[in-house]
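Asks: got a predicted model here, sequence first, then my questions.
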Amino acid sequence: MIPEVGRLKRIRLPRVFDEVLPNGLRTVIVRRPGAPLVEMRLRIPMPATTAGEEARRDLLTRTLKSGTSRRSEVDIAARLQEIGGSLGVGTDEDGLYLEGSALSRRMGDLLDLVVEILTDATFPDSSVWTERARLAQEVVLARAQPEVVAGEELRKRFFGRHPYGLGLPSPSGLRRVTSGRLQTLYDDLVRPGGAVMVLVGDLRPAAEAERVADAMRRWRRKRRPLPVPKPSAPRPRPMLVVHRPGSRQTNIRLGGLAPGSGAKVFPAFELANLIFGGYFSSRLVVNLREDKGFTYNPASRIHHAVAASTITISAEVRSEVTGAALVETMYELGRIVSTPPEATELEEARRYRIGTLAIGTHTQAGFADTLGALLSRGL
């Protein structure tokens, strides 16, 4: 017999050390003992404004760790292994991010390596050529996937010519990127003004803050990037059909702008989304999967960026039931906006969200991810 679920426990938030350094870098440090590790998250605002800049930014992400004037790519990897650390680089619509970790006693070594990469990256020609060819091939393969095509077309509907509507870079644009162009982009945009660094782990916040300030004083580019403009609300337009001969299923995407995570209405909106299609016990899953058998896992997801938040409803269905699946999706949308949810639905969604937040922030890495994402959106 399965026991009853107990009362929800209140999540206790730790104390946060928050400081802005003279170079403009904001440092947020949280003591979270347990494993003798420290997790680092660094987000640098670097939004792309043109398709060409998008290509350069994606390649910069791939080659940022390819070498400095002191170390080769192999040397950087060996140094990370020596200090028991890791360091990854990625990008999203709002900029560049670095994610790393190290043993607590070697955190100073990781910070020194990060500063070296942020101030002295060299972008060797051989690495740029290799990553340029690899990324161009990945783009060609991605654009052959129906879910990628559907996602790109929906973003164009959301944002039009706004930077968030750029999508994947073109192979031809990637081929025009050189080491010199990457170096120019790096010098112009990889700067501390407006950047946020989060450290979470087995550390002493005051002492760690001094260590960060000492290491980061070498990162001197102070100018902040221009903020991303708010996009206009998308105009109502006819349904778009992208014909792919030979496809045996239809990739359905619907969506629009959503309240930001700092809006007063967002908690209610998030619970409504969960009830509608945001988790496996949602109405959309019960209707399209359990009752009709149209699809395996329909979903409704909220995505937050700095300048806008969106909601996307997605389903992959057999081609012959496309119309019926759209009718049922519209029915569920009408039901969620016109009639209040049952008390049990609301309580289950609330428990699910609180539970996933508690689980997601239980580890040092999960807490650092959550805190970094919130801070990057100004929360």
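Replies: Perfect, thanks for sending it.
Asks: going forward, measure contacts between C-alpha atoms and count neighbours the same way
Replies: Fine.
Asks: which of the residues in stretch 210-226 are classified as buried?
Replies: Neighbour counts using 16 or more other CA atoms under 10 Å place Val212, Ala213, Ala215, Met216, Trp219, Arg221, Arg224, Pro225 of stretch 210-226 among the buried residues.
Asks: actually stretch 23-38, not the one I wrote
Replies: Within stretch 23-38, the residues scored as buried using 16+ other CA under 10 Å are Asn23, Gly24, Leu25, Arg26, Thr27, Val28, Ile29, Val30, Arg31, Arg32, Leu37, Val38.
Asks: where do the helices of the chain begin and end?
Replies: Taking DSSP state H, the helices of the chain run over residues 51-63, 73-82, 107-120, 125-142, 146-159, 171-175, 179-189, 205-216, 266-273, 283-285, 322-338, 343-360, 364-376.
Asks: next, the buried residues of the fifth one.
Replies: I take that to be helix 146-159. For helix 146-159, by 16+ other CA under 10 Å, it's 146-148, 150-159.
Asks: try the shortest one
Replies: Of the residues in helix 283-285, those buried by neighbour count under the rule 16+ other CA under 10 Å are Arg283, Leu284, Val285.
Asks: the last one now?
Replies: Under the neighbour-count criterion of 16+ other CA under 10 Å, helix 364-376 has Gln364, Ala365, Gly366, Phe367, Ala368, Asp369, Leu371, Gly372, Ala373, Leu375, Ser376 buried.
Asks: comparison target below:
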Amino acid sequence: MTSATHRDAAEIGRTAQGPREVPPLGEQRAAADLSHVDTTLANGLRVLAVRKANVPLVELRLRIPFAGGEQLHAATAEVLAETMLTGTARRDRIGVDTELALIGGELSTSVDPERLAISGNALASGLPTLLDVLSDVLTSASYVDNEVARESARLVERLAVSRTQPRVIAREALLKHVYGEHPVTREIPQAEDVSRVTPEGVRALHAAAVLPRGSVLVLVGDIDPDNVVGEIEKALQGWKSEGSAAVLPALPQVTGGDVLLVPRDGAVQSQIRFIAQALPRTDPGYAALQLANLAYGGYFSSRLVENIREDKGYTYSAHSGFEFTGATATVGVDADTANEVTAAAVLETQYELGRLGLVPPTAEEVESVRQYAIGSLLTSTGSQTGLASQLAALASTGLGEEWLAAHPARLAAVTVDEVAQAALEFFAPTRFTGVVVGDAESLAPKLGALGGFTVGEPAAS
């Protein structure tokens, strides 16, 4: 697409009779008053139970802090997550799957440097069975030798494929650039480490790290929150420990500086990744920063997308958004471009960062992103699945249903001046650093002409 054929939103909305009027906004409705309980059990597990009875189902999210600094921790944790549901002292793999199927349910696991996550759902009538299977997994997962060997072999194969993907390479390069050797950089284990994981090592990690104290269980669905807490406490009474789940060490502050060019010889496309420090959701200024981010690159009608996608056609997808780890937050910018336009795309990306502060969002822009933020939040929490996932994400910083219910009002109260101040303070180009992954031979001369770039080691493949 060329600039000669580009039409902006205003032109698209114009008719022969004049601009097409936007329908007036409806009155902002109050958030639903969801009956809920937020409590901590005797074993140290925080339970957040919310009644949302639009369908006779229940959603479950368990988040267990799961940090570790040992060399094989990331690999062992990944194998643990892959094999946790393959059998217990009372049920083999088929037994687990069959009991869940009979209640229209499922459980799945995933792990990252911060937490082990168990997610699932079932018919509301099957909640006792779902909790029983969960308890069985938490207290007596077996990790038999052949299951660990089988899943480890599959994981090694997937890792070999994953590490060839440009987005994975860019993500790993960005984390290493800004966080060095911090455990958060070990999102993907090394294949050679996975091949060294033993069943004994997996069982030992489970015993030492799958702990209730400091963990959070979220239940959302057709339940009575007051009664369900008693059911949970009874079902999980065997899951206990004096210790607490391992929390990831605090991240170092991201400081602005040179962008690292990570050579990937022969690549025909480049990955642009910028990052800066932001505000956590607990900060009073977060709502204004959220709107500033949307105006910059957080949704399809943002300035960044309008510039490098719609107007200039440099990329199919450009985006900016927040990432929350523990009590800290960052804002990131990403785009994938062809080599020949990478430097130009970087220039325009940095230009839009500066313009956001110096030519701040207008009242019209602010109102547009405000309605998008409120509408998307209400939409995302309108289902049991979305609400459970949102609450599980908030729980890592100690927040709960009250924060979620009050956030539309916080967004509605943000002023245009507050958005302008957030844009100026947090989107200054000098606050950002990052990486560009691509063919150094073709990129280095042009990026060098822009200044603020250094050339790093070639990307691992």
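Replies: Right, received. Where do you want to start? Worth saying up front: this structure is predicted, and the values here are computed from it rather than measured.
Asks: ok, now how distant is the spatially most central residue of structure 2 from Ser301 of structure 2?
Replies: The C-alpha lying nearest the average C-alpha coordinate of structure 2 belongs to Glu323 (CA atoms, centre = their mean; 6.1 Å). The gap separating Glu323 of structure 2 from Ser301 of structure 2 is 21 Å, by CA to CA, to the nearest Å.
Asks: so where's the longest strand in structure 2?
Replies: Longest strand of structure 2, by residue count under DSSP state E: strand 328-338.
Asks: superposed on structure 1, where does it end up, distance-wise?
Replies: Superposing on structure 1 and averaging over aligned pairs (mean CA distance after the TM-score superposition for structure 1), strand 328-338 of structure 2 comes out at 1.3 Å.
Asks: what range in structure 1 matches stretch 358-365 of structure 2?
Replies: Mapped onto structure 1 using TM-score structural alignment, stretch 358-365 of structure 2 covers residues 338-345.
Asks: and the matching stretch, end to end?
Replies: Termini of stretch 338-345 of structure 1 sit 15 Å apart (CA to CA).
Asks: what of stretch 215-223 of structure 1?
Replies: Start-to-end, stretch 215-223 of structure 1 (CA to CA) is 19 Å.
Asks: how about the longest strand of structure 2, aligned to which bit of structure 1?
Replies: Under TM-score structural alignment, the match for strand 328-338 of structure 2 in structure 1 covers residues 308-318.
Asks: and the matching stretch, how far out from the chain middle?
Replies: 17 Å (CA atoms, centre = their mean, to the nearest Å).
Asks: which parts of that stretch are buried?
Replies: So for stretch 308-318 of structure 1, counting by 16+ other CA under 10 Å, buried means Ala308, Thr310, Ile311, Thr312, Ile313, Ser314, Ala315, Glu316, Val317, Arg318.
Asks: ok, the second one touching Leu254?
Replies: So the one you mean is Thr310 of structure 1. No. Counting by CA atoms under 8 Å, Thr310 of structure 1 sits too far from Leu254 to count as a contact (10.6 Å).
Asks: do you know how far the aligned partner of Glu200 of structure 2 in structure 1 is from Gly262 of structure 1?
Replies: Counting by TM-score structural alignment, Glu200 of structure 2 lines up with Gly180 in structure 1. From Gly180 of structure 1 across to Gly262 of structure 1, the span is 40 Å (CA to CA).
Asks: check Glu348 of structure 1 too.
Replies: Taken as CA to CA, the span from Glu348 of structure 1 to Gly262 of structure 1 is 23 Å.
Asks: neighbour count winner among the two?
Replies: The neighbour count for Glu348 of structure 1 versus Gly262, taken as other CA atoms under 10 Å, is higher for Glu348 (15 against 12).
Asks: Val437 of structure 2: neighbour count?
Replies: 29.
Asks: repeat that for Asp94 of structure 1.
Replies: A total of 21 residues lie near Asp94 of structure 1 under the criterion other CA under 10 Å.
Asks: what does it align to in structure 2?
Replies: By TM-score structural alignment, Asp94 of structure 1 lines up with Glu114.
Asks: so what's its match up against?
Replies: If you count contacts by CA atoms under 8 Å, 6 or more residues apart in numbering, Glu114 of structure 2 has them with Pro65, Phe66, Ala67, Val184, Val247, Leu248, Thr325, Gly326.
Asks: got it, and Leu8 of structure 1?
Replies: Leu8 of structure 1 is in contact with Arg351, counting by CA under 8 Å, 6+ apart.
Asks: what about stretch 107-118 of structure 2, start to end distance?
Replies: 7 Å.
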